[in-house]
Each structure stands twice: as structure tokens, then as C-alpha cells.
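K.L.:
Mind looking at a prediction? Sequence and model below.
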Amino acid sequence: MEEFRKNLINRKRSITTEETTKISLILPLFRLLGYDTENPDEVKAEYACDVGVKTSKKVDLAILIDGEVKMLVECKSAKTKLNSNHLNQLLRYYSVSDCKIGVLTNGVEYRFFTDSVNAGRMDLEPFLIVDIINDDLTILELFSREKFNGEKISGFVDELKYRTAIREKLLSEFAYPSDEFVALIAKRVDSSRLTKDKRRKFKRLIGKELDAILSNVVVDYREKDNPVITTPE
């Protein structure tokens, strides 16, 4: 993967079009992930998602395993900064396909989508974003031909969703400790009755300690390598 990263950095400088991005950056990655990009039974370009319908919706790339489409890939130029406006086509492709993974990429950044909110309707937010230049690329093994497993990916998505929700709740408690949280901590350190004045006092003290803990966590994070998202066991 490190060799691929170095090659991508060098190649990216000379790429100006979507087609060159696809040939020079995107297809080589899928080859690295174990797919035979020259075999139409594994990688199909301009794949028609709604066979049998007059107006066919064609996605840039379809990644197949044993004849089943596993990923739909919408490609943009390496010069393009990805945003939500690029989702329209991928949303349409996804809605007429049985595929569970949609990928939006400019060859450098890969955004992975699924239908965790409404079955059959692609989420508007990616469950994973991988920057080939800056991120740890181990997570991409989850989408390799050898290790691709729909159930494992679904479990991974669920775990990320719950971790995000938990993080938001924890950050909310750190910023504004709720009465329930204050009462829980107060009872652990003082078994006497929690009066209104005592609750106010504990809320102030807990807020201070949470700020101190968060400050230490930020310092530790900066001193260490950034944590990476690991593949599920």
C-alpha cells in the first residue's frame, strides 16, 4: 500500500481528466485489492444498473464477486473536490440496484456509502472516508476481493453508527453535564442526600474535572500518532 501511495502522489500531478483518474488512480487501487480489472466479470465500466428499462442508468464502475455486484463506483477527476452535489448520480444508481455499497471517489479520497437508515435508499452521509495520501489504508482490506463480506461490513457500519452516537452524547455531557449524570457521579462520591445546593456544587466541580480530563486527552492525542479505524474481527 505504501508503494501505491507514493505512485499516486506522483501520478496525481499530471492528471486533469476523469477518465485519466479512473485509469491511473482508481483501477490500480482495485487491482491492489485483488480484483481483475481486465475481467468484465469482476470490473465493468459504464455498468447499466436498470437493465430492461429504456433509459439506462450507467455507473462508472461496478465491482463484482461471483457474478454479484458488490460496489458501485462513481468516479470524478483527481482535480475535483468531492461534495454532496456529486451524490445525485450515485443515489439514482443505488436506488435501482441490489448493491449495498456505493463509492464516490476522485482517486485520492474515497467515500463509502450504504443504506443504514432506509433499506434500498443510499444514505446521504458516508459511513467511511479514506484519504489515500494521509490515512491509514488498512481499513480498505474490508473491501478487498478476498475479505469482502456483506455481514461484516454491515456490522462495521452499525458499530461506527453507535460509536458516533456515543461520542456525541459524551461530548454533550462534557460540555453541559446533565442532572442525571451529575446525580450519578455525586452518589458515587457522596452517599448523603443530594440537595439542590449540593447538586449545583457537584455540577460545577464535575464540569471543571471534565474540562481538565478533555484537555489531557487532547494533549495525549497530539503527542501520539492519530488513532486509526480498524477492521472488525
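P.N.:
That came in fine, so what should we check first?
K.L.:
From here on, just use CA atoms for contacts and neighbour counts.
P.N.:
Will do.
K.L.:
and the end-to-end length of stretch 9-21?
P.N.:
12 Å (Cα to Cα, to the nearest Å).
K.L.:
List the buried residues in that stretch.
P.N.:
Residues Lys12, Ile15, Glu18, Glu19, Thr20, Thr21 are the ones in stretch 9-21 that count as buried (16 or more other Cα atoms under 10 Å).
K.L.:
ok, residues contacting that stretch?
P.N.:
Stretch 9-21 has contacts (Cα atoms under 8 Å, 6 or more residues apart in numbering) with Ser24, Leu25, Cys75, Lys76, Ser77, Ala78, Lys79, Asn106, Gly107, Ile133.
K.L.:
Drop the exposed ones from those and show what's left.
P.N.:
Among the contacts of stretch 9-21, the ones that count as buried by 16+ other Cα under 10 Å are Ser24, Leu25, Cys75, Lys76, Ser77, Ala78, Lys79, Asn106, Gly107.
K.L.:
what ranges do the strands span in the chain?
P.N.:
Listed in chain order, the strands of the chain (DSSP state E) span 43-48, 58-65, 68-75, 101-105, 109-113, 128-131.
K.L.:
Show me the residue at the heart of this structure, geometrically.
P.N.:
Leu128 (0.4 Å; Cα atoms, centre = their mean).
K.L.:
then this one, side by side with the first:
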Amino acid sequence: MDFKDTIKQLAERVIKLKDNIQTEEATKNAFIMPFINTLGYDVFNPLEVIPEMVCDIGTKKGEKIDYAIMKDDEPILLIECKHWAQDLNLHDNQLLRYFNVSKAKFGLLTNGIIYRFYTDLIEPNKMDEKPFLEIDVTDIKDMQIEELKKFHKSYFDVEKILSSASELKYTGELKAIIAKEFANPSPDFVKFFAKQVYDGMITSKLLEQFTSLTKKSIGNYINDLISERLKSALKSEEAEAVEAYKDPENQLEEKADDSKIVTTEEELEAYRIIKSICREKVDVSRIVYRDAQTYFSILLDDNNRKAICRMYFNTATKYVATIDENKKDVKHAIESLDDLYKYSEEYFKTIDMYENKQ
């Protein structure tokens, strides 16, 4: 079972059990300890996870954090836990105090459903007031799973997490502001657009009128955007259906060969790397893989005619094939999966090629 499946399984557990969880300690045992295990850490190994670690704060002695995840005898992630029904906004100051006296670079405040990750982007060694990553495990997005995976024991790298933390923090805050404005436009937001189409003074009456018009225009634009996406998807499906009808023998051959296909962990790891790279260009939910006997394809929109790249790992020399403007493979020998990062620009160009043809 891969990381994504394990997280989804944990989400199902939370939804099923939460109404029966009456205490904070039960929340830890039922939800948070399994979450720590999902990140690859053994909650029963004190070299990896220390429960109730002492974090003395000034003259206050014996203050304890619920869990500290350790690496090389140093804390790397402090975890403060609350009951699943508690509002985390009431408890972030407690984690802040622990963070400021610890060598840990990251703090996590959670009630077993919401997970808020903090660091010190604004002022060194002082925890930011707002998290750079917030996850609802019962409604987790693919992009969030990729970010969460960076905290896994096998992949944990402080610099890699920090490199994306700033972007995550501010894009998250901007999305929240945009969502709020779209749902209930503020006067300044309405005036900004009203002045683009109306030359006179914006009176209170006009402001009320333009507030209604702005909300309506936003709704219409979103509906048009969704409609265009659906039309594009339907056209793609129709084209694939026509091609499949034209070549039924090839379709039968693929089905007959399915039993001979073995997807390796190395291929899946390559897929995760490509997804991580290409998230700068497109939503990661649009990136999928298909395995064949001789190669492993990574596709855009689950469309076999939109290959981003292909892996040839079944030979002594391993290759990654980027896609040229004629949709032909250009093979590059690689020594390790880290070499996949060398061809990021080629993946981006290929995605641009597909997107510009829509």
C-alpha cells in the first residue's frame, strides 16, 4: 500500500470512529498515533518518537509537549494534540511556547482531523502565527498528500520542506481571501471592479448595486470555466473512443498483455517525483501513470496521447524518455531517480504543448 492509500485509509478510520472518541487521550491513540506511524515513525521507539517530552519554558519547569519526533537525537517535529472536537484556534499559543524553546524546525498542532504545520518563516527561531500547511485528513487533496509526504521518515529533508513552505503559506492565505471575497465581496473589492466599468462617483446606492453585480459576474465566470473544462474533457474522451474503435486489435492486445505487467516500486517512486516536479505547472490530480510491458508512462489527464515522459526501467541501462514537439520519445540514460530532476524543463515544455493545443 502506497502513502496516498494509507492516508485515505486513515481518513476512513477517522470518519468511522470520531463520534465514539470521548477524550483527548483516546484521540491520540485512535487518530494521531496511527498518523505518526503513517509518516514512517515507530511510536513505540523512543529513539524516533518521545511522548510527553519536557519543554521547560523559562521559570516554568516540567512543561511537556505531547510528542516529539526525533532524528539524530534531536527533535525535528513537535506535536501538540487536542480532542478531535476542539477548535485549534484556541490552542496555537501553547505550541508556540514549546517551539520557541526547542531546536525543532517544525511544529504540528492537531486534533486528529485537522493538521496544522508551522515553522519560522517570518522571524528565525520564532514560530509563525499562521501555519504554512493545513490539512483536513478527511478531505485531503493530492497536492497536500505530496507535501505531507515530505515529512515521511524516508524523505524528510528540512531544506526541501522549507523551500516550499513559504509558497504554501502565502498561496493558502491568498486562496482563503479570494474565497471570502467571492462569497461576500468587500466594498474595496467591489470598488476595484466598478471603477473599471463606471466613470462616475461610486455612491452607497451604486456600491450596493455593483456588489450584487460583482457576485453574479463571479458566479457566471466560474460556471463558464467549468463548462469549458467539461467540453474539453468530453472532446478528449470522444477522440479516444474514435481511436479505440479504429484499432480494436491493438485494444485486445493490450488487454491480453495486462497479466504480464508488473509495476515496480521504483516506477511508482519515479511517478511521485514527476508529480512533485510538475505541480508547478498543473494540478497534480491531472497527472497519472499507465504501465505497459516495455515502458511506464506518466500522462496528463489520463490521456495516452498526452505523455509527459516515459520510464524504460526493464533494461540494464535505465532511461527516461522526454517527449519532443512531434510527440516522439527522446531517451536519456539515468543512473538514479535523482537524475529525473535534470529534465524538468522538458516536462514543462511538453505540458505547455498539450495545454496550448486545447
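P.N.:
That came in fine, so what should we check first? What you see is a predicted model, and the numbers here were worked out from it, not measured in a lab.
K.L.:
what's the TM-score for these two chains?
P.N.:
The TM-score (TM-score structural alignment, normalised by the length of the first structure) is 0.72; 207 aligned residues with a Cα RMSD of 3.7 Å.
K.L.:
returning to what we had before: out of the strands of the first structure, deepest packed?
P.N.:
strand 101-105 (a mean of 23; mean count of other Cα atoms under 10 Å).
K.L.:
residues in the second structure matched by that strand, start to end?
P.N.:
Using TM-score structural alignment, the residues of the second structure aligned to strand 101-105 of the first structure are 106-110.
K.L.:
hang on, the earlier thing: among the buried ones among the contacts of stretch 9-21 of the first structure, which ones are in helices?
P.N.:
With helices taken from DSSP state H, there is no overlap with those.
K.L.:
Can you add distance to Asp123 of the first structure and give the residues you listed back as CSV?
P.N.:
Listed next are these as CSV, based on distance: Cα to Cα, whole Å:
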residue, distance to Asp123 of the first structure
Ser24, 28
Leu25, 25
Cys75, 18
Lys76, 19
Ser77, 23
Ala78, 24
Lys79, 25
Asn106, 19
Gly107, 21
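K.L.:
Now the two most distant members of those.
P.N.:
For these, with distances taken as Cα to Cα, the pair at the greatest spread is Ser24 and Lys79 (13.3 Å).
K.L.:
in the second structure, which spans are helices?
P.N.:
3-17, 24-27, 33-38, 92-100, 142-149, 158-183, 187-197, 204-246, 248-257, 265-278, 344-356.
K.L.:
quick one on the thing from earlier: make CSV out of the contacts of stretch 9-21 of the first structure and add distance to Leu184 of the first structure.
P.N.:
Shown next, in CSV, are these (distance: Cα to Cα, whole Å):
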residue, distance to Leu184 of the first structure
Ser24, 57
Leu25, 53
Cys75, 51
Lys76, 51
Ser77, 53
Ala78, 51
Lys79, 52
Asn106, 48
Gly107, 49
Ile133, 44
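K.L.:
ok, of the residues you listed, which one's closest to Gly150 of the first structure?
P.N.:
The closest of the contacts of stretch 9-21 of the first structure to Gly150 of the first structure turns out to be Cys75 (Cα to Cα; 22.4 Å).
K.L.:
what's the counterpart of that closest one in the second structure?
P.N.:
Residue correspondence to the second structure (TM-score structural alignment): Cys75 of the first structure is matched to Cys81.
K.L.:
returning to that earlier point: among the helices of the second structure, which comes closest to Val54 of the second structure?
P.N.:
Nearest to Val54 of the second structure, of the helices of the second structure and by Cα to Cα, is helix 92-100 at 9.2 Å.
K.L.:
Run through who's touching the closest one.
P.N.:
With Cα under 8 Å, 6+ apart, helix 92-100 of the second structure has contacts from 55-57, 65, 78-80, 106-109, 125-127, 129.
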